[in-house]
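Visitor: Predicted coordinates and the sequence they were generated for:
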Amino acid sequence: MDRDVKALAVLLAAAGVAHAAKPAVFEAMVPRPLPRKRELVYASGAAEVACAAMLAHPSTRRWGGYASTVLLAGVFPANVQMTVSAMRSSRAPGWYRAGTIARLPLQLPLVRTALKAARAA
């Protein structure tokens, strides 16, 4: 398995486990209009773990790459919400605000890696 794909699988697995371990942290990222935030956090965490598992196995890597691409696009609004909330908060430190902004374009290399995994499988 390509090093970048392995790193993406590890990242997705860790994020998925974190969703289950600390759901309240992720609930704040769910865009305001969406209901049932806790359930969405658990579902997205499970999807991250499933994508990681599919990326890790050669026979499912193609589907894992495509599923990861869809997942990363689907959770992007949560990343935007996190940035909006940080910018509106008077309590958010500057480093945190900067981090939420920097995180947004970093989604693109993750999507590229997922697509690379799908196409190379």
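Guide: Arrived safely, thanks for sending.
Visitor: Please count neighbours and contacts with C-alpha atoms only from this point.
Guide: Will do.
Visitor: In space, what's closest to the residue sitting nearest the centre point of the chain - neighbours in sequence excluded?
Guide: Taking CA atoms, centre = their mean, the centroid of the chain lies closest to Leu72, which sits 5.4 Å from it. Nearest residue to Leu72, sequence neighbours excluded (CA to CA, 6 or more residues apart in numbering): Val111, at 6.6 Å.
Visitor: and that neighbour, what is it in contact with?
Guide: 68-69, 72-73 (CA atoms under 8 Å, 6 or more residues apart in numbering).
Visitor: hold the first one in mind and look at this next one:
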Amino acid sequence: MSRSERSPLLLAGLLATAGVAHFVSPRQFDALVPRSLPGSPRTWTRASGVAELALAAGLALPRTRRTAALAAAAFFVGVFPANVKMAVDWRHRPTPQKAAALGRLPLQVPLVLWARGVARNAEGRS
């Protein structure tokens, strides 16, 4: 299996793991939901978990890979406010936790680029 074939499956695995985590340990994700969103934080936690699982499934299938990869890139942009909220909320925590929260912010860029790259590679194979 080549690197370009592994890449979408690794991204799918990352999203699937995150999606499952939203259901296994929802409380930690509830705390990241911006207060400005309507409804219950748990609803948003579940919805984002479902979205991550759906994106993972779409990435795993060559037929839906391009669309799922573009949707994943948009998803990574869309969840950025939650990462900002985490960084703000954790600014007074011990240094390792504060560093982890701040480290999530620039991590969104390579995730978006990875998803776009998967979409580009899927285009060439269609």
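Guide: Structure's in. What do you need? Remember, it's a predicted structure, so these values are computed and weren't measured experimentally.
Visitor: Superposed, what's their TM-score?
Guide: Overlay of the two chains. TM-score (TM-score structural alignment, normalised by the length of structure 1): 0.92; 118 aligned residues with a CA RMSD of 1.1 Å.
Visitor: related to what we said a few turns ago, top of the contacts of Val111 of structure 1 by neighbour count?
Guide: Highest neighbour count within the contacts of Val111 of structure 1: Ser68, with 30 neighbours (other CA atoms under 10 Å).
Visitor: Would you check how far apart the aligned partner of that one in structure 2 and Glu5 of structure 2 are?
Guide: Superposed on structure 2 with TM-score structural alignment, Ser68 of structure 1 falls opposite Ala72. Plainly put, Ala72 of structure 2 is 17 Å away from Glu5 of structure 2 if you go by CA to CA, to the nearest Å.
Visitor: How about Val84 of structure 2?
Guide: 32 Å.
Visitor: These two - which one has more neighbours?
Guide: In this view Val84 of structure 2 and Glu5 are compared by other CA under 10 Å, and Val84 has more residues nearby, 17 against 14.
Visitor: name the element the more buried one belongs to?
Guide: helix 80-89 (DSSP states H and E).
Visitor: just Ala13 of structure 1 next, same as before
Guide: Element membership for Ala13 of structure 1 (DSSP H and E) is helix 3-21.
Visitor: That helix vs structure 2, average offset?
Guide: Averaged over the aligned pairs, helix 3-21 of structure 1 sits 1.1 Å from structure 2 after superposition, using mean CA distance after the TM-score superposition for structure 1.
Visitor: Can you check which part of structure 2 whichever helix or strand comes after that helix sits on?
Guide: For helix 3-21 of structure 1, the succeeding helix or strand toward the C-terminus, using DSSP H and E, is helix 23-27. The counterpart of helix 23-27 of structure 1 in structure 2, counting by TM-score structural alignment, spans residues 26-30.
Visitor: these two touch, right, Leu110 of structure 1 and Leu8?
Guide: Yes - counting by CA atoms under 8 Å, Leu8 is a contact partner of Leu110 of structure 1 at 7.0 Å.
Visitor: Looking at the two, which one has more neighbours?
Guide: Leu8 (24 against 20).
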